[in-house]
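[1] sharing a model prediction with you, sequence too.
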Amino acid sequence: MMNFTTMLCKRLSVKELVTNVPVYPSITDGSSGGLSLMFRRWATKKQAGSTKNGRDSKPKNLGVKKFGGERVIPGNIIVRQRGTRFHPGDYVGMGKDHTLYALKEGKCEV
């Protein structure tokens, strides 16, 4: 005696089984076919939140480094600035980024 599955396979081919099962059943149908869950696709939206992050800049450490009356040696930075808010005096040099630095040993004056 043949069992049920071998009898079913002999009567129907695989092609007939696949073509007769609805892939997208209608909403009012209510029944789901055997292969409908395998091929169903859902609406998705790509997330794009990470592109707006990560633009924090590092600190520039501007300002006065040596105040009036402090002792300086050649090469000491006196002021780090943007633009020429402070101008170099005697024995003070200015870098390309407007940094003022000591050229000779001495004391800072205001």
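    It's in.

[2] alpha carbons only for contacts and neighbour counts from here, please
    Fine.

[3] in this structure, which spans are helices?
    4-11, 14-20, 36-39 (DSSP state H).

[4] ok, structure two:
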Amino acid sequence: MSASMVRQVSQELSRSLFSSSKGLPATSVRYRSKGGRSKNLGGKRNTVGKAYGVKRNDGDFVHKGEILVNQHGLRFYPGENVDTDKTNRLIALTDGTVIVTCEKLNPYPDSPLYGAIQNGLDIYKKFFHVIPIPLKAKFKLVSQT
């Protein structure tokens, strides 16, 4: 066989074996590499919880800025010296003692509960208050005699 014939036979053989554009043999079959369900659940499997709930109970001493309740929506309401942030957490505004009371709700006119209250419905909710520590006297009165 001459060199030109060998070249021609090898070209025909390569054309028949590698007919696809990716260079795979024409007789090969590609199988799925994964079976069943997907393992990527969008980060829902090992996520950390939000830690909602009451953080400071009735009678606890708190400092200014401490979180009293971490909640979803307004389950507990702010009272004296307590404020809410944009995620409805209750935060102490002063140092003092926490007091939890159950009070009749008196909503603002733009509240969705205002109409129900005007129709005679009584709604009671838990309120968190912070009673500040009393200030100690720093001076004495001296009589002028």
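    Received the coordinates, thanks. None of the values given here were measured: they were computed from a predicted structure.

[5] let me see the TM-score of these two.
    For this chain pair, the superposition-based TM-score is 0.62 by TM-score structural alignment, normalised by the length of the first structure; 90 aligned residues with a Cα RMSD of 3.0 Å.

[6] sorry, back to before: could the helices of the first structure be laid out in CSV, adding mean neighbour count and distance to residue 52 of the first structure?
    Formatted as CSV, the helices of the first structure follow (neighbours: other Cα atoms under 10 Å; distance: least, Cα to Cα, whole Å):
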stretch, mean neighbour count, distance to residue 52 of the first structure
helix 4-11, 9, 57
helix 14-20, 10, 47
helix 36-39, 11, 35
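
[7] closest one to residue 89 of the first structure among these?
    Closest to residue 89 of the first structure of those is helix 36-39 (Cα to Cα; 79.5 Å).

[8] ok, which of the helices of the first structure comes nearest residue 103 of the first structure?
    So among these, helix 36-39 is nearest, using Cα to Cα, at 77.7 Å.

[9] which parts of stretch 80-89 of the first structure count as buried, going by neighbours?
    80, 81, 88 (16 or more other Cα atoms under 10 Å).

[10] which residue lines up with residue 62 of the second structure in the first structure?
    Residue 62 of the second structure maps onto residue 72 of the first structure when the alignment is built from TM-score structural alignment.

[11] middle-most residue in the second structure, spatially?
    By Cα atoms, centre = their mean, the second structure has its centre lying nearest to residue 50, at 5.1 Å.

[12] that residue matches what in the first structure?
    Counting by TM-score structural alignment, residue 50 of the second structure lines up with residue 60 in the first structure.

[13] ok, now which ones touch residue 101 of the first structure?
    When contacts are counted by Cα atoms under 8 Å, 6 or more residues apart in numbering, residue 101 of the first structure touches 74, 75, 76, 77, 78, 79, 92, 93, 94, 95.

[14] fine by me, thanks again.
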